[in-house]
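Novice: predicted structure and sequence below. I'll ask about it afterward.
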Amino acid sequence: MSVNIQKSYSNEQASGKLYLVGTPIGNLEDITYRAVRTLREVKWIAAEDTRQTRKLLSHFEIGTRLVSYHEHNKQASGPELIRLIQAGDDIALVSDAGLPAICDPGFELVQLAIEADISVIPIPGANAALSALIISGLPTDRFTFVGFPPREGKPMQQELSSWKKAGGTIMGYESPHRIVKTLTRIAEGLGADTPLCLVRELTKKYEEAIRGTIAECLEHLEAHPPQGEYCFILNVEGQGDEADQQSAWWRELTSQAHVGKYEADGYDRKEAIKLAALDRGVPKRELYNELHRDR
């Protein structure tokens, strides 16, 4: 494979360009002058949700034609957009909010553009995860964006293991109806005393940041039911190396003794089995059955 060199503003290209345009994540004042100008000047705007984007265009009196590009039509729509760009049209790609190509199929359109030797131009704008990070009060020198965590138990366990190895600050997204369950699983894997910042309604009237340990934030959510989309920021600095060094503490123990150690530390039987199963990388039910066979 040969190296790909992009000269973003070269006049030698006969084709158009693909612009990745950042849009507001809540407050419409967060759009840039350059973004508005670009949306006015391009031939087409490819939008994740044309209804949502039409509201934005109407507010700024932008009359550019809209086309749909999303997860369910990307296989057909992507090549057609590339064909239009190759014919000389400039196209702007936008998501419902924030920067396109993050947690949406935009990156696949970018890949197609690169393969077709089309310039891909970023038009910077608001981003929810980075905005939450800088107000979290947690370290910003090393961080990992994880998007939406897995919903199933085993993939989530694997995800948590990778977070431990990565260390640093972890940032991701979660919906209001899943945030409590997700944080509970994170507490089981990383510890309930892990520093956490929960941010919701960014740039909007009810913007809120909740800072504390996972346990403290879960307690807050019990008293104040979750509302709005959440960004979560966790700090697991140093846990990766420590976890590698200490991961063998239970290996010489029987399953019964392993669970007993957690019970001695103050956990009830059910929670002790859950934690031991997480250590051993086995389903909780499997460990439960093993314990009862050994009685």
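Specialist: Thanks, I have the structure now.

Novice: please make it C-alpha for all contacts and neighbour counts, starting now.
Specialist: Will do.

Novice: for the stretch 1-150 of the chain, which segments are assigned as helices?
Specialist: 33-41, 50-59, 74-86, 106-115, 128-136 (DSSP state H, counting those that start in this stretch).

Novice: mean neighbour count and distance to Glu242 added to these, as JSON lines?
Specialist: Formatted as JSON lines, these follow (neighbours: other C-alpha atoms under 10 Å; distance: least, C-alpha to C-alpha, whole Å):
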{"stretch": "helix 33-41", "mean neighbour count": "17", "distance to Glu242": "45"}
{"stretch": "helix 50-59", "mean neighbour count": "15", "distance to Glu242": "46"}
{"stretch": "helix 74-86", "mean neighbour count": "17", "distance to Glu242": "43"}
{"stretch": "helix 106-115", "mean neighbour count": "17", "distance to Glu242": "35"}
{"stretch": "helix 128-136", "mean neighbour count": "18", "distance to Glu242": "24"}
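
Novice: for comparison:
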Amino acid sequence: MQSIPHVDMSVHTKDFDSFVTAIGEGYEVNGFVALTNHGIPDETIHAALDATRDLFALPEDVKKQYHKPGLGGARGYTPFGTEIAKNAKHVDLKEFWHVGREVADSSKYPQLTPNVWPKELPSFKETTTELFNALDELGNQVLEGIAVYLGQPRDYFRTRVNEGNSILRPLHYPPIVEEGTPSVRAAAHEDINVITLLIGSREPGLEVLSKSGNWIPVTILEGAIICNVGDMLQRLTNGVLPSTTHRVVNPPAPHNQKSRYSIPFFLHFNPDVVIDALPQCVTAENPKKEAPITADDYLMERLREIGLVK
């Protein structure tokens, strides 16, 4: 049994009205869908996962040269044991690298800082940039369906995310060596951003908290891309589209003895976009929950909560 709804992305061009219904109703269930027939070649995905494995196989002292203190993990390397989920007691068992949008020096957003590239892996830049651009476009197609489902123009999101501080995060969960560790690979959390697209992982562990309060292991069709609602979209829709709690648990043997690699893409609003509940998402039964806030102010507030910004 599939644990989250599957949405066929080929319907986006064949029958957009049907796509709008499928994507909107899929997200209203629990904020997660799996995208099939998404058009991103297997070669692009596998090349990025292989590059991720090669990246984290570099020596610790080499990787740490690319850690940029004070940037809040915005670009480059974030070491093992740095990030902690909001309200969690233990750091997550992971290390990661952030690749952002490639921007010109003339960008009006100082938040879009230059990328950090590992000189030891010259192909990493091309591989991850190709995946970044592919997921950025796929995310925009998903957002077209969401926009119309919410009663907005089809291009409502495109002009609001085209210079967003979106992040591709090659991610490594090392083997679990400490038996009975209180830490997990990624503690229960919600994503900060608009939507997240996840490729990989080739190993089990991702679980979603259902409305009934049960943890559901995510099982998807081979090659599908998981795509979930983030807190920014939940805030914009006044909770109509939920940002669902999820986690990556420490798997049972033998999976716990192997590294897990995955690559989420966190799609963000442009920094100056004001996140305010859409009027059609506010009713007597669902009164407005949050005050307006800019995307950048909200991001900074949340990054402080999870320990990436001090």
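Specialist: Structure received. Bear in mind that the values here come from a model prediction, so they are computed numbers and not experimental data.

Novice: what's the TM-score once they're superposed?
Specialist: Superposed pair, TM-score by TM-score structural alignment, normalised by the length of structure 1: 0.28. Supporting alignment: 145 aligned residues with a C-alpha RMSD of 6.6 Å.

Novice: rebuild the helices of the stretch 1-150 of structure 1 as a markdown table, extending it with distance to Tyr288 of structure 1.
Specialist: Formatted as a markdown table, those follow (distance: least, C-alpha to C-alpha, whole Å):
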| stretch | distance to Tyr288 of structure 1 |
| --- | --- |
| helix 33-41 | 57 |
| helix 50-59 | 49 |
| helix 74-86 | 45 |
| helix 106-115 | 43 |
| helix 128-136 | 38 |
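
Novice: which of these sits closest to Leu275 of structure 1?
Specialist: Closest approach to Leu275 of structure 1 among the helices of the stretch 1-150 of structure 1 (C-alpha to C-alpha): helix 128-136, 28.2 Å.

Novice: helices or strands up against the closest one?
Specialist: strand 169-174, strand 230-235 (3 or more C-alpha pairs under 8 Å, 6 or more residues apart in numbering; DSSP states H and E).

Novice: redo that, cut-off 7 Å
Specialist: Using 3 or more C-alpha pairs under 7 Å, 6 or more residues apart in numbering; DSSP states H and E, the elements in contact with helix 128-136 of structure 1 are strand 230-235.

Novice: other SSEs contacting the strand it packs on?
Specialist: Strand 230-235 of structure 1 packs on helix 128-136, strand 169-174, strand 195-200, going by 3+ C-alpha pairs under 7 Å, 6+ apart.

Novice: want to throw the ones you listed into CSV with distance to Ser161 of structure 1?
Specialist: As requested, these are exported to CSV (distance: least, C-alpha to C-alpha, whole Å):
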stretch, distance to Ser161 of structure 1
helix 128-136, 21
strand 169-174, 12
strand 195-200, 17
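
Novice: which one of those lies nearest to Met156 of structure 1?
Specialist: It is, among these and with distance given as C-alpha to C-alpha, strand 169-174, at 13.3 Å.

Novice: buried set for the helix or strand following the closest one?
Specialist: Using DSSP states H and E, the helix or strand that follows strand 169-174 of structure 1 towards the C-terminus is helix 179-190. Using 16 or more other C-alpha atoms under 10 Å as the burial criterion, the residues of helix 179-190 of structure 1 that qualify are 179-180, 182-190.

Novice: could you check the angle strand 230-235 makes with helix 179-190 of structure 1?
Specialist: For helix 179-190 of structure 1 against strand 230-235, the angle by axes from the mean of the first three to the mean of the last three C-alpha atoms, to 10 degrees is 10 degrees.

Novice: show me what helix 179-190 of structure 1 is packed up against.
Specialist: Using 3+ C-alpha pairs under 7 Å, 6+ apart, helix 179-190 of structure 1 sits against helix 214-223.

Novice: what angle sits between the helix it packs on and strand 230-235?
Specialist: 160 degrees.

Novice: pull out the buried residues from helix 214-223 of structure 1.
Specialist: So for helix 214-223 of structure 1, counting by 16+ other C-alpha under 10 Å, buried means 214-218.

Novice: and stretch 256-264 of structure 1, by the same measure?
Specialist: Neighbour-count burial for stretch 256-264 of structure 1 [16+ other C-alpha under 10 Å]: 256, 258-263.

Novice: including secondary structure and distance to Ser131 of structure 1, could those residues go into CSV?
Specialist: Shown next, in CSV, are the buried residues of stretch 256-264 of structure 1 (DSSP: H, G, I helix; E, B strand; the rest coil; distance: C-alpha to C-alpha, whole Å):
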residue, secondary structure, distance to Ser131 of structure 1
Gln256, helix, 46
His258, helix, 42
Val259, helix, 41
Gly260, helix, 43
Lys261, helix, 41
Tyr262, helix, 38
Glu263, helix, 41
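
Novice: roughly how far apart are Met156 of structure 1 and Thr182 of structure 1?
Specialist: 9 Å (C-alpha to C-alpha, to the nearest Å).

Novice: typed the wrong thing, it's Gln157 of structure 1
Specialist: From Gln157 of structure 1 to Thr182 of structure 1 the distance is 11 Å (C-alpha to C-alpha).

Novice: OK, contacts around Gly212 of structure 1?
Specialist: The neighbourhood of Gly212 of structure 1, defined by C-alpha atoms under 7 Å, 6 or more residues apart in numbering, consists of 195-197.

Novice: gap between it and Ile134 of structure 1?
Specialist: Taking C-alpha to C-alpha, one finds Gly212 of structure 1 at 16 Å from Ile134 of structure 1.

Novice: again with Ile273 of structure 1
Specialist: 37 Å.

Novice: cool, Ser162 of structure 1 as well?
Specialist: Ser162 of structure 1 is 23 Å from Ile134 of structure 1, by C-alpha to C-alpha.

Novice: still on that earlier bit, who wins for most neighbours among the contacts of Gly212 of structure 1?
Specialist: Leu196 (27 neighbours; other C-alpha atoms under 10 Å).

Novice: skipping its backbone neighbours, what lies nearest that residue in space?
Specialist: Excluding the flanking residues, the one nearest Leu196 of structure 1 by C-alpha to C-alpha, 6 or more residues apart in numbering is Leu234, at 4.7 Å.
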